[in-house]
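Q: coordinates only, no sequence provided:
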């Protein structure tokens, strides 16, 4: 993906210069009457992808609602660093807002790794979105854990079902994962999930992934369809297995201290806009995933065979994945087990 490769040239230098500039000028955060407030909103994806368009739409709505008082600068992946850099920046208040994946916070908030559990959420993506929006286990209990680290998740939402890509052969059974080098996010539970299948997981930022797949440094990866297509991973992978083994969950997050110090009326608008965005972003991710499945199917220059798992094949993976839930309960924390139990009860109510 040429646009991304160019953006990464000189990334370290750009980060130093940009963060130094931001620290020097800062942004007003409330209590200044009609003074313009400048906020920074970072995402893990590049312009045009789901997280970025979410942040841009959020920024536009806040600008309109406040008659220009709130101006939000949106940063794509690489603009202020990689995924783990953005987590640190949000905690420290260098940025005010972020869309982030719980997978990159697993070492900090171990309970958040529950999103890595395969086959936890319903197969129906719309039902999953409804659960993410209304779950007390997530929006109250898990949020409190993040707030211990100065991060407040205001909403959880899906970017679509995850699929596997590979070379040589499609991934249709645990035997296909034996010694398979699967790129993963830096999360102990994601690692455990793939080791349970027999794979050899490799932590890696997505910014390095295209080259790693092309060179055979890793054998495959997982992502929603739109991301596989837009990042051009299908160009260097022979197969895409429609596994629907998990949903890619994103969080709309804010720096807790900054959020609590906002004027009441501005904070209310942030909450209102976050709530409005749940339906909007569901439609957007659905549109992008549908668009890119067609692009991948019709790319004759880089043909990728799309393989649908049968229900019997999925059940084999599901049975293995269920055992990983017990690993989560025993290895993460007692609170994590309680949150998972409550979430499973909430999911069962939608079956």
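A: Yep, that arrived. In this text, all values refer to a predicted model and were calculated from it rather than measured experimentally. Residues are numbered from 1 along each chain as shown.
Q: C-alpha from now on. contacts and neighbour counts both.
A: Fine.
Q: where exactly do the helices run in the stretch 151-300 of the chain?
A: Here the stretch 151-300 of the chain has its helices, by DSSP state H, counting those that start in this stretch, at 188-197, 209-215, 225-230, 256-261, 264-298.
Q: and for the nearest residue to residue 143 once chain neighbours are set aside, the neighbour number?
A: Spatial nearest neighbour of residue 143, excluding adjacent residues (CA to CA, 6 or more residues apart in numbering): residue 153 at 5.8 Å. Applying other CA atoms under 10 Å, we find 25 residues neighbouring residue 153.
Q: relative to residue 54, how far out is the residue nearest the centre of the chain?
A: Centroid-nearest residue in the chain, with CA atoms, centre = their mean: residue 101, separated by 3.3 Å. According to CA to CA, to the nearest Å, residue 101 and residue 54 sit 14 Å apart.
Q: helix, strand, or coil at residue 107?
A: Under DSSP: H, G, I helix; E, B strand; the rest coil, residue 107 falls in the coil class.
Q: the residue nearest to the centre of the chain contacts residue 249, doesn't it?
A: Yes - counting by CA atoms under 8 Å, residue 249 is a contact partner of residue 101 at 6.3 Å.
Q: take this one as well and set it beside the first:
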């Protein structure tokens, strides 16, 4: 009888220890579960839950507030993990405007893949900067080439004059970029964009093709234009205080889950533009798709130079990051296959 009781106590203790060691972590993001950030988040969640007793609760876009709210909640430790566009981070972490600079990153998906895997700017220089803001950087990844939707065809900065273009809030670089391109930038949250397009509060916006198709932005405009100026990028982070308190085993688990999720999204990112564009062509055959020629892009590239220079002049950290990114991109161009 005593032996049975002892076994019961041991078993109960083991169950209690297991329940104490397991945790449910919050993962919020600025997109839906089927979007690129969602693809990363689901892969991250699956890895964590397959390799541990920990659970991940995913909160898609709009569940816990706007993008800027999510970043502050993560810094405060109310959310453990966050997936967010790099464009939203510039207001809090100025160095993140690096990924929004026009005509710096290539649009070639293989070069981007190599860059995001091997970049010293991302893997060596950025993590200490995130630490200063109470965050641990897990990954930065591309979501597809930026496209611009409008109701009129444009082929030069002069054509954009007078157009009100919605840009993500929190990024001064985006404001500077569209001013340089000739338009009037209007910082606006994602939640307000659809209504603003329907009521002509703005004349256009930019997003990766997969987003334009997924949220029917092609139905709210007449023209989609590729000018080759940028890719849409996102990052995954965790609260630093939370991460620092994890056991060595769980720290490795988080890093391994991130590496797994990054492989998944980098593979998918190469297909996203094609998928989005293909669906637009099939479902909206009268929609006009424009790709500016190399010659037409020259005027935009010239206007982008002061924006790049302004970013570099703001701090030694900015300049160091941009210089390293350019070195990393040269390596990517040589080695991408």
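A: That came in fine, so what should we check first? Every value quoted in this text rests on a predicted model; they were computed, and no experiment measured them.
Q: where does the TM-score land?
A: Here the TM-score for the pair of chains, by TM-score structural alignment, normalised by the length of the second structure, is 0.90; 316 aligned residues with a CA RMSD of 1.7 Å.
Q: and the residue nearest to the centre of the first structure, what's its match in the second structure?
A: For residue 101 of the first structure, the aligned position in the second structure is residue 85, judged by TM-score structural alignment.
Q: and the angle from the longest strand seen in the second structure to helix 190-198?
A: The single longest strand within the second structure, with elements called by DSSP state E, is strand 135-150. Angle between the axes of strand 135-150 of the second structure and helix 190-198 is 0 degrees (criterion: axes from the mean of the first three to the mean of the last three CA atoms, to 10 degrees).
Q: now do strand 135-150 of the second structure: distance to the chain's middle.
A: In terms of CA atoms, centre = their mean, to the nearest Å, the centre of strand 135-150 of the second structure is found 3 Å from the chain centre.
Q: residues in the first structure matched by that strand, start to end?
A: Taken onto the first structure by TM-score structural alignment, strand 135-150 of the second structure occupies residues 151-166 there.
Q: the matching stretch against the second structure, how far on average?
A: Aligned to the second structure and superposed, stretch 151-166 of the first structure gives a mean residue distance of 0.8 Å (mean CA distance after the TM-score superposition for the first structure).
Q: give the buried residues for that stretch.
A: For stretch 151-166 of the first structure, the neighbour count (16 or more other CA atoms under 10 Å) marks 151-166 as buried.
Q: next, the buried residues of stretch 285-302 of the second structure.
A: Within stretch 285-302 of the second structure, the residues scored as buried using 16+ other CA under 10 Å are 287, 288, 289, 290, 297, 300, 301.
Q: need the contact list for the aligned partner of the fifth one in the first structure.
A: Read that as residue 297 of the second structure. Residue 297 of the second structure maps onto residue 314 in the first structure, with residues paired by TM-score structural alignment. By CA atoms under 8 Å, 6 or more residues apart in numbering, the contact set of residue 314 of the first structure is 243, 245.
Q: likewise for the one 3 residues further on?
A: Contacts here follow CA under 8 Å, 6+ apart; on that basis residue 317 of the first structure touches 173, 174, 197.
Q: related to what we said a few turns ago, how far away is the match of residue 101 of the first structure from residue 133 of the second structure?
A: According to CA to CA, residue 85 of the second structure stands 17 Å off from residue 133 of the second structure.
Q: with residue 258 of the second structure instead?
A: In terms of CA to CA, residue 258 of the second structure sits 20 Å off from residue 133 of the second structure.
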